[in-house]
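K.L.:
here's a sequence, model it:
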Amino acid sequence: MKGARNIAPFGLRMPDEIREAVQQRAKNNGRSMNAEIVKILQDALEGDELPPSYHSDAPTEVNESQMEFYSQPREEQLKQLEKIDPLQAAIERISDNYSKKMMDDVKKAIQEFNKKPT
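P.N.:
Model prediction:
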């Protein structure tokens, strides 16, 4: 990255599993972790969250192995995904945690609402 020495460092905290996945992805792409993170952010900001190959290879029909995959418990799906794409598996786990938290918050809000006198 040209002029990188003139850019102020930026501290970033991330879960170990994401750090490891980014480290592996950087190694696979022949980049430093910093360059990989910058690339991921650039792609996301430009609307290219996934490499074009992900989009062009997207299935239009669900085959038997996909049906088998999605019929498995979520944790088993994530274990299999981790073997193929550790970063995506880490993102899926984070998304699942946020979804669960949101559902818990919604249930709590409904309970609180139902307790209030009308």
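K.L.:
contacts and neighbour counts: CA atoms only from here.
P.N.:
Will do.
K.L.:
now the strands: where do they sit in the protein?
P.N.:
Using DSSP state E, no strands are assigned anywhere in the chain.
K.L.:
helices along that one, start to end?
P.N.:
16-29, 33-45, 52-56, 64-71, 74-84, 86-115 (DSSP state H).
K.L.:
second input sequence below; structure requested for side-by-side comparison:
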Amino acid sequence: MRTDCPIYPSRTASAKRIRQHKRDYGYKLPALRDPQHALVTRAQVQVTPEAAVFDANHRLLYHGRIDDLYQDFGRARAAATTHELDDAIQAALSGKTPPPSTPGVGCYIADLE
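P.N.:
Alright, predicted model coming up:
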């Protein structure tokens, strides 16, 4: 079973603000708030955006960037040339070893302990 779900780790992200963000970006997926960073910690993510893939036994298989669209802060490519999250999902679904974790480029998650 595959479940995609954006996680909002900000302690100040209200339900109203999350709904507006989802509307602004056309997200149709359910979203979760994680103000205590329980999911963030389990997924070992440190920046947004960053992704994690777990298996059916809740074992972390991949965490890191979604793709290489951003090379650095404010420096985006015309299009991504690698797709680490998609590769990790496909590997997990086919029983193969996901790619190694790749650090994300983004803002550090505030108050991450």
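K.L.:
what's the TM-score here?
P.N.:
Once the chains are laid over each other, their TM-score by TM-score structural alignment, normalised by the length of structure 2 reads 0.23; 44 aligned residues with a Cα RMSD of 4.1 Å.
K.L.:
okay, the helices of structure 1 in a markdown table with mean neighbour count next?
P.N.:
Output for the helices of structure 1, formatted as a markdown table (neighbours: other Cα atoms under 10 Å):
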| stretch | mean neighbour count |
| --- | --- |
| helix 16-29 | 16 |
| helix 33-45 | 14 |
| helix 52-56 | 9 |
| helix 64-71 | 10 |
| helix 74-84 | 13 |
| helix 86-115 | 13 |
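K.L.:
give the contact list for R25 of structure 1.
P.N.:
R25 of structure 1 is in contact with E36, L87, counting by Cα atoms under 8 Å, 6 or more residues apart in numbering.
K.L.:
so how far is M67 of structure 1 from it?
P.N.:
Distance of R25 of structure 1 to M67 of structure 1, computed by Cα to Cα, to the nearest Å: 28 Å.
K.L.:
what does L78 of structure 1 give?
P.N.:
L78 of structure 1 is 15 Å from M67 of structure 1, by Cα to Cα.
K.L.:
how about I40 of structure 1?
P.N.:
With Cα to Cα as the criterion, I40 of structure 1 and M67 of structure 1 are 30 Å apart.
K.L.:
same question for E75 of structure 1.
P.N.:
Between E75 of structure 1 and M67 of structure 1 the computed distance is 16 Å (Cα to Cα).
K.L.:
what does A35 of structure 1 give?
P.N.:
For A35 of structure 1, the distance to M67 of structure 1 - Cα to Cα - is 37 Å.
K.L.:
now A89 of structure 1
P.N.:
For A89 of structure 1, the distance to M67 of structure 1 - Cα to Cα - is 18 Å.
K.L.:
tell me how many other residues crowd Y25 of structure 2.
P.N.:
8 (other Cα atoms under 10 Å).
K.L.:
three-state assignment of Q90 of structure 2?
P.N.:
helix (DSSP: H, G, I helix; E, B strand; the rest coil).
K.L.:
cool, thanks, signing off.
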